[in-house]
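Student: from the sequence below, what's the structure:
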Amino acid sequence: MTQRTAFRAALLHCLADPREVGTEASYEYLEDGVLVVEDGKIVQLGDAATLLPTLAATVEVREFPNALITPGFIDTHIHLPQMGVIGSYGAQLLDWLETYTFPNEAKFADPQHAREQAQLFLQELLRNGTTTALVFGTVHPQSVDAFFEEAQKLNVRMIAGKVLMDRNAPEYLTDTADSGYADSKALIERWHGKGRLHYAVTPRFAPTSTPEQLNRAGQLLKEYPDLYLHTHLSENQQEIAWVKELFPERSGYLDVYDHHGLIGPRAVFAHGVHLCDEECQRLGETGSAVAFCPTSNLFLGSGLFDLDQAERHGVRVGLGTDVGGGTSFSQLQTLNEAYKVLQLQGQKLDPFKALYLATLGGARALYLDDKIGNLQPGKDADFVVLDYQATPLIRQRLSQATTLREKLFALMILGDDRAVRETFAAGQSVHRS
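Tutor: Below is the predicted model of the structure:
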């Protein structure tokens, strides 16, 4: 006999993109709501006064006063091996890779180190309310095995892949076009579609892969049509100039990936800070997605992502922390920085749109909105309990908030991991503060 559990608190989730339907039609809010979960799925959602009397006496009801339940956060771009270099000083992208990233990634050749880091990394995600992430591993297959093994124990929905890198990187971190293909294929067979796990073909970025390797990556996507493609695009001006030197025959950075069959549904490109309208149009028409990574773009001095430009062309956009270039695992902190990035360009990030980017927008970017992203019955029971009294400052600010928009905005600007009271994956508590 299956056990139902009910969770009572204020409930808020997105039903659609505010840009498409208007803000008021884009979300559902229940001041005193109940979420009913069974077998890892949401089975009912409703107002407490209506729903509670209908529940069987055997249903446990967990109550969360002074709290808001939202869907679990979705991180569409983050690096497992860069947790150890988060907050490192004074480099832009290409120097950052040479100085900090590559030496740290070398340690992941040791399976024990990879496992310990995977455990810590997953704990940090869950501590911040993130229940799904698209994750860069390292060039070492064992780093991906370790990550998937630990994710499977927690029954969290995760997407990851082995980095492909056969040039312009230290010899100790390079593979070859053939070995990268073979290693990836073995990992795909072992992990893709196993439980709540998915595989992403992961060329680091165009400069570190030969055309031969990019071709083999495209071959994998043809052989396994429901895989993800995860890489970087137009993050930094120096990087873009380098791509032009390495691929003079292509019309631009995106065209390198396009030429090798690496764009389309479930292709996620991190950053996209310096895209032209033609590139945005191509991303939009192919169903590709961009991960907006504001804390990283500011920290590494890369530039300001133009959300309005991307969305005008129908590009799917998710939110990414990009740890360790990014400076926080918290999607609340990431939204705080996203708001500022858009302010600098004369754009506004409404708090309901912000929630959309961190939840349903991320799910749509990953083509997982049939499974995650909101609290509709039938979806996976991935959700987070946000504490209205997490810090003295949050408590004081929210006591003066008169609308839901004001409360949500204050949480997004003042909140961090301390605002996460509890995180649930497939209906099970995976973090409690």
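
Student: from now on I want contacts and neighbour counts done on CA atoms only, so please keep to that.
Tutor: Fine.

Student: can you map out the strands along the stretch 251-400 of the chain?
Tutor: Assigned by DSSP state E, counting those that start in this stretch, the stretch 251-400 of the chain shows strands spanning 267-271, 289-292, 316-319, 383-387.

Student: redo these as a markdown table? Include mean neighbour count.
Tutor: What follows is these, written out as a markdown table (neighbours: other CA atoms under 10 Å):
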| stretch | mean neighbour count |
| --- | --- |
| strand 267-271 | 27 |
| strand 289-292 | 31 |
| strand 316-319 | 26 |
| strand 383-387 | 26 |
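
Student: wait, which of the ones you listed is closest to Asp95?
Tutor: Checking the strands of the stretch 251-400 of the chain against Asp95 by CA to CA gives strand 267-271 as the closest, at 17.3 Å.

Student: also this sequence, please, to line up against the first:
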Amino acid sequence: MTSAPPSVDKASLRRAFIASLSGTSLEWYDFAAYSIAAATVFGHQFFPTGDPLVSTMAAFSTYAVGYLSRPLGGFVFGRLGDVVGRKRVLVLTLLLTGAATFLIGLLPTHQSIGAAAAVLLALLRFAQGVGIGGEWGGAVLLSSEFGDPARRGFWASAAQVGPPAGNLLANGVLATLSLLLTEAQFTSWGWRVAFLLSAALVAFGLWIRLKLEETPVFRRLVETGERPQAPISEVFRHERRALLAAIFVRVLPDVLYALFTVFVLTYMTQRLHMSRSEGLTAVMIGSGAQLVLMPAFGALSDRVDRRRLYLVATVAGIVWPFVFFPLVSGRSFLAVLVGVVVALTIHAALYGPQAALITEQFSERLRYTGSSLAYTLAGVIGGAAAPLLFTSLLAKFGSWEALALYVLVAGIVTIVGLCLARSRTGEPVGEELS
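Tutor: Predicted coordinates:
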């Protein structure tokens, strides 16, 4: 059967939107702080090799751990979200990610405890990934299940704004520290401040989420006894096409995000010999624009066919690296700024509608599990390896063409996913997905 969520007052809908946005923003602040530190500091602090590029590659390997551990979070918390409820799971994921991030700020470096520092860093990064893996599916459902299906793209985009908001905040904190401290102070202890600040931010996020009610859709599933007993096996048995489509459509956005918010800092400092602060500023401005662009593109996807909008943005994402790298070759900050802002605008056109596109592929009783599995498994294919592959390709070939071709391959995978995906813009999504 097909069912729409019960009517809900606008105050509850606004609270759900804010909780989804604030929670994911805080968790992605943690994730973004790690990403920036991996690109600029962790190579020297935890993986000293004498070669800056090799040290950065080692640091990016722990960056990848955060993506590789996401499926565990998707499996564990996705299942719990469909069985015990969205709200309870989202409190747990926030606590896990916040604790791991705070401990990174206290972690001794290689100089103090040797190779054990890198091992502990990888373990904490693993915990971060598990928390994020369970976060996304629930955050999307938190806002979208309170809302009108005709505006699913807009309401679901609340969770999508989390990454640029968290990235903006993390870049802002680290950029401010870079300006206030000397290079020696920043690399010695200044970077830790950004991680320790997460304690206050996570406390605020918990306060917001603990005040929430459970979503109307999950309450209805409880009342009717329709909660799944084995949601993971049901997804793999009955909704395989939906799962494959949802995984593939995420690949290009993850690769683009890794390129233009993480690896771009490495490329600017080590290949173009520009300052870290210039790269951070460009990423901050682009992320600031995404705060508006993502809900705007989410809303636009409610008015046009979501798959068609996604396809146009995918083609733009494939083309742009072939424009970006020649554009910034002159080492002009203005060129870098324009290049990053355009790239993140394209990413917003993909990421804004993405939450609605993915969740509407699954029946409502399996949405948390299906969406979480798609999100986390796609992260392994797309986001996990991207910074490491970009760095390896640059080290091996020494030119940007190999980087652009990598993006092209990711784009082709996403187009395959769009061919598999169902177009359900504006439809109430219930049990039947035929």
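
Student: TM between them?
Tutor: TM-score of the superposed chains, computed with TM-score structural alignment, normalised by the length of the first structure, equals 0.23; 180 aligned residues with a CA RMSD of 7.7 Å.

Student: Cys14 of the first structure - how many residues pack around it?
Tutor: Using other CA atoms under 10 Å, Cys14 of the first structure has 26 neighbouring residues.

Student: follow-up on the earlier one: can I get the strands of the stretch 251-400 of the first structure in JSON lines with distance to Arg216 of the first structure?
Tutor: What follows is the strands of the stretch 251-400 of the first structure, written out as JSON lines (distance: least, CA to CA, whole Å):
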{"stretch": "strand 267-271", "distance to Arg216 of the first structure": "16"}
{"stretch": "strand 289-292", "distance to Arg216 of the first structure": "21"}
{"stretch": "strand 316-319", "distance to Arg216 of the first structure": "26"}
{"stretch": "strand 383-387", "distance to Arg216 of the first structure": "37"}
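
Student: to Arg364 of the first structure, which of those strands lies closest?
Tutor: Closest among these, using CA to CA: strand 316-319, at 7.0 Å.

Student: can you tell which of the strands of the stretch 251-400 of the first structure is closest to Leu357 of the first structure?
Tutor: Of the strands of the stretch 251-400 of the first structure, nearest to Leu357 of the first structure by CA to CA is strand 316-319, at 5.5 Å.

Student: sorry, back to before: the strands of the stretch 251-400 of the first structure: which one's closest to His13 of the first structure?
Tutor: Closest to His13 of the first structure of those is strand 383-387 (CA to CA; 10.0 Å).

Student: which elements pack onto the closest one?
Tutor: strand 60-71, strand 420-425 (3 or more CA pairs under 8 Å, 6 or more residues apart in numbering; DSSP states H and E).

Student: for the ones you listed, which one sits closest to Leu187 of the first structure?
Tutor: Nearest of those (CA to CA): strand 420-425, 23.8 Å.

Student: between the closest one and strand 60-71, how many degrees?
Tutor: Orientation check (axes from the mean of the first three to the mean of the last three CA atoms, to 10 degrees): strand 420-425 of the first structure against strand 60-71 gives 100 degrees.

Student: enumerate the positions of strand 420-425 of the first structure that are buried.
Tutor: 420-425 (16 or more other CA atoms under 10 Å).

Student: all helices of the stretch 51-200 of the first structure, in order?
Tutor: Ranges of helices in the stretch 51-200 of the first structure, per DSSP state H, counting those that start in this stretch, are 93-96, 102-106, 111-127, 141-154, 177-191.
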